[in-house]
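**Q** what would the 3D arrangement of this be:
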Amino acid sequence: MSRLPPALQNLSLPVIGSPLFIISNPKLVIEQCKAGIIGAMPALNARPASQLDEWLHEITETLAAWNRQHPDRPAAPFAINQIVHKSNDRLEHDMEMVVRHKVPVIITSLGARTDVNDAIHGYGGVVLHDVINNTFARKAVEKGADGLIAVAAGAGGHAGTKSPFALVQEIREWFDGPLALSGAIATGGAVLAAQAMGADFAYIGSAFIATEEARASDAYKQAIVEGTSDDIVYSSLFTGVHGNYLKPSIRNAGLDPDNLPESDPSKMDFGGGESAKKAWKDIWGCGQGIGAVHQVSTAAAFIAKLKQEYARARERVGVPA
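**A** Model prediction:
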């Protein structure tokens, strides 16, 4: 395994809850961290922008109180996702907030910038950058990212097309820093498999949509429970970048999920306005791992299930506890 900075050590399970656009919120992040995994949310989920300051205060103070009350079971650190794309007109404001609150982990997406990384390193924060191929991985590290999130085929949202075996293998040939793997991971066995391939962490998103704390509609959560990998479609139509989405939501929008036109990156818009939310509000992002999700539960219950599955998987393959 790789060298890990202190903020990424001592988790109760090697999992990062991926930041879910619109869906992640302080309640979900706090429950993830209290259960011992890194909880994350996009800065853009706080709307208006002024709400981000309030949310960061809530998360920081709640986790600090938890740690005082449970010194034997301290919470994992939390992470904030920053969209480093030119259309994100909130980036400067949101960076000021994460620096003010000294957010332990920052996840950067859709671009890598040295100035952003330098600002986070200035207070001792850790930067993880998500990538869909080895070329982008090298660029991210060259610009100062501490670690990488390999977004492989089958991941929810803006997923890549690389096999997780190929992507992790290529990155590990030259990079020994923190590495998380994303792509259809929804069981404890899959978490162990990610580690066996060379990743330090599993990056889990879609399964957390079907939790009570997630800010998703009941219909969205139920679609996760009822769906399988056959219900996922890979398309660039909705944001200009290819991603995985639930077919039922596409049909509900009056479109044929099997005959969608293509779009292009020029259509990307991560500005602060409502237009940036529209596609993600009506068209439900989702990864291919949802066949393992059979009910809506609390985040704590789902993480407890992951821990049990992880322990059983280690025993099954003879990995010492």
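**Q** going forward, measure contacts and count neighbours with C-alpha atoms only.
**A** Will do.
**Q** hmm, Pro104 is touching Pro77, no?
**A** Yes: checked against C-alpha atoms under 8 Å, the pair Pro104 and Pro77 is within contact range at 6.3 Å.
**Q** contact partners for Glu61?
**A** Glu61 sits next to no residue when contact means C-alpha atoms under 8 Å, 6 or more residues apart in numbering.
**Q** from Thr298, how far off is it?
**A** In this structure, Glu61 and Thr298 are 22 Å apart, going by C-alpha to C-alpha, to the nearest Å.
**Q** what's the answer for Lys277, then?
**A** Separation of Lys277 from Thr298 (C-alpha to C-alpha): 25 Å.
**Q** same deal with Trp174?
**A** Taking C-alpha to C-alpha, one finds Trp174 at 39 Å from Thr298.
**Q** between the two, who's got more neighbours?
**A** Remark: of Trp174 and Thr298, Thr298 carries more neighbours, 18 against 9, as counted by other C-alpha atoms under 10 Å.
**Q** need the contact list for that one.
**A** Thr211, Glu212, Glu213.
**Q** excluding chain neighbours, what is closest to the last one?
**A** Nearest non-adjacent residue to Glu213, counting by C-alpha to C-alpha, 6 or more residues apart in numbering: Leu28, 5.1 Å away.
**Q** so where do the helices sit in this protein?
**A** Ranges of helices in the chain, per DSSP state H, are 26-34, 51-69, 91-101, 114-121, 134-142, 164-172, 188-197, 206-209, 218-226, 247-252, 275-282, 299-316.
**Q** the structure of the following sequence is requested for comparison with the preceding one:
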Amino acid sequence: MTRIPTPVTRLLGTDLPVVQAGMSWASSSPALPLAVSRAGGLGVVAAGPMRLDDLARTLDDMTNGTHRPWAVNLPLYRAGADEVIELLLDRRPPVLIASQGGPRRYLQQFHDIGTTCLHVVAGTEHARKAAEAGVDGLVVVGAEAGGHPPPTMVTTQILVRAIVTAVPGTPVVASGGIADGAGLAAMLALGAGAAQFGTRFLASHEATVHPDYKAAVVRAAIDDTRTVGNGLGVIRALANDFTDRMGELEASAADIDVRRKAFQGSTLRDAALHGDVTDGKVEAGQSAGLVDAIMPAAAIVNRIVTEYREAIRTLPRVEGG
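**A** Below you'll find the predicted structure:
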């Protein structure tokens, strides 16, 4: 097995510094995370939209399906989060990636059962607080990311470098706008120990989203995403009729209740499960423009490694003093 050892791979026990993002519906089942973990990366189950019984079955499938490390992503704001935490404490996932809340809510309980805990952050202040609370590592999400980018819209390159400098010694996973091995090399050069790939794995055979969603990602250019939902929880999604409507309402300074109705009238579920790529929330990052094919997840991991090798091979060497 090929290995690229970094502080993050040593922390997680993976062979490669490749983390598959926890994506609602796309990895809310064992298929994608199992494939990524078996290929040497870290597969991540997205617990956000899952019912408890479905999550329990998926956790059992992960435990029985691989001896390699895997993770669960838990948005702490989701309904029934406390019940999900109890289930996870019973099933003991190797890694927990928590977001949308403070780490003190869960950290000691999971450390007590031996789970490695990463916390998602989008700014230096939150990064410092999470590190001081004792998290094992950070997932740093920049503005290019699909789904929920940081409200400050600071790019991944700047944010990763700032946080690596602010919390030296804390392992960092960089996320947002990374789709290939060159992007991985760039993030490692900035001081991160791994890169998280979301949109790239949306276009995988194992991602459990509608084929039309995957096709929309592959068709997209780098400027085909929009950020909408100001004051409502900004998302980045592929441009469509939904984002056009939201953009018009925001540009005209429409009343918040009018915008909320339009925002809540479209859902990620409609796009992911039913293939409504016209009016649904087709969440994806700017890196969609770098995705050129739907591939098996293991082949994506292998391609990232090949591209990484080529990227570092072609870097100019220092000459002289």
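**Q** and the TM-score between them?
**A** The TM-score (TM-score structural alignment, normalised by the length of structure 1) is 0.83; 291 aligned residues with a C-alpha RMSD of 2.5 Å.
**Q** and the residue nearest to Glu213 of structure 1, how many neighbours?
**A** Leu28 of structure 1: 25 surrounding residues under other C-alpha under 10 Å.
**Q** quick one: Thr161 of structure 1 from Asp282 of structure 1, how far?
**A** 24 Å.
**Q** with neighbour numbers in mind, choose between those two.
**A** Taking neighbours as other C-alpha under 10 Å, Thr161 of structure 1 and Asp282 compare with Thr161 leading, 17 against 13.
**Q** Leu128 of structure 1 matches what in structure 2?
**A** With TM-score structural alignment as the criterion, Leu128 of structure 1 lines up with Leu118 in structure 2.
**Q** that match is in contact with Gly137, isn't it?
**A** Yes: if you go by C-alpha under 8 Å, Leu118 of structure 2 and Gly137 touch, sitting 4.7 Å apart.
**Q** re the thing from before, what's the closest of the helices of structure 1 to Leu237 of structure 1?
**A** Closest to Leu237 of structure 1 of these, according to C-alpha to C-alpha: helix 275-282, at 9.5 Å.
**Q** can you pull the buried residues of that closest one?
**A** Neighbour-count burial for helix 275-282 of structure 1, counted by 16 or more other C-alpha atoms under 10 Å, picks out Ala276, Lys277, Trp280, Lys281.
**Q** for the second one, which non-adjacent residue is spatially closest?
**A** Sequence neighbours aside, Ile22 is the residue nearest to Lys277 of structure 1 in space, at 7.5 Å (criterion: C-alpha to C-alpha, 6+ apart).
**Q** tell me the contacts of the one you found?
**A** Listed by C-alpha under 8 Å, 6+ apart, the contact partners of Ile22 of structure 1 are Pro42, Leu44, Asn45, Arg215, Ala216, Lys277, Trp280, Lys281.
**Q** hmm, back to that, give the contact list for the residue nearest to Glu213 of structure 1.
**A** Residues near Leu28 of structure 1 by C-alpha under 8 Å, 6+ apart: Gly39, Glu213, Ala214, Ala299.
**Q** just give me the match in structure 2 for the last one.
**A** Which is Ala299 of structure 1. So, by TM-score structural alignment, Ala299 of structure 1 is matched to Ala297.
**Q** my guess is Ala297 of structure 2 meets Glu206, correct?
**A** Yes: using C-alpha under 8 Å, Ala297 of structure 2 is in contact with Glu206, at 6.6 Å.
**Q** the two - which one has more neighbours?
**A** Neighbours were counted for Ala297 of structure 2 and for Glu206 using other C-alpha under 10 Å; Ala297 has more, 27 against 23.
**Q** how about Asp256 of structure 1: what's its closest non-neighbour residue?
**A** Once flanking residues are discounted, Asp256 of structure 1 sits nearest to Ile250: 6.9 Å by C-alpha to C-alpha, 6+ apart.
**Q** quickly note the distance from the one you found to Lys281 of structure 1.
**A** Ile250 of structure 1 is 11 Å from Lys281 of structure 1, by C-alpha to C-alpha.
**Q** repeat that for Glu54 of structure 1.
**A** Distance from Glu54 of structure 1 to Lys281 of structure 1, counting by C-alpha to C-alpha: 23 Å.
**Q** contact partners for Arg92 of structure 2?
**A** With contact set as C-alpha under 8 Å, 6+ apart, Arg92 of structure 2 has these partners: Phe110, Ile113, Gly114, Thr115.
**Q** ok, back up a step: aligned counterpart of the residue nearest to Lys277 of structure 1 in structure 2, please.
**A** Aligned counterpart of Ile22 of structure 1 in structure 2: Trp25 (TM-score structural alignment).
**Q** swap in Leu192 of structure 1?
**A** So Leu192 of structure 1 corresponds to Ala185, using TM-score structural alignment.
**Q** what sits against its match?
**A** Neighbouring residues of Ala185 of structure 2 by C-alpha under 8 Å, 6+ apart: Tyr308, Ala311, Ile312.
**Q** what's the neighbour count on the counterpart of the first one in structure 1?
**A** Right, Tyr308 of structure 2. Superposed on structure 1 with TM-score structural alignment, Tyr308 of structure 2 falls opposite Tyr310. Tyr310 of structure 1 has 21 neighbours, counted by other C-alpha under 10 Å.
**Q** does Tyr310 of structure 1 really touch Val191, like I thought?
**A** Yes: contact criterion C-alpha under 8 Å: Tyr310 of structure 1 and Val191 qualify, at 6.9 Å.
**Q** relative to Ile283 of structure 1, how far out is Asn252 of structure 1?
**A** For Asn252 of structure 1 relative to Ile283 of structure 1 (C-alpha to C-alpha), the value is 9 Å.
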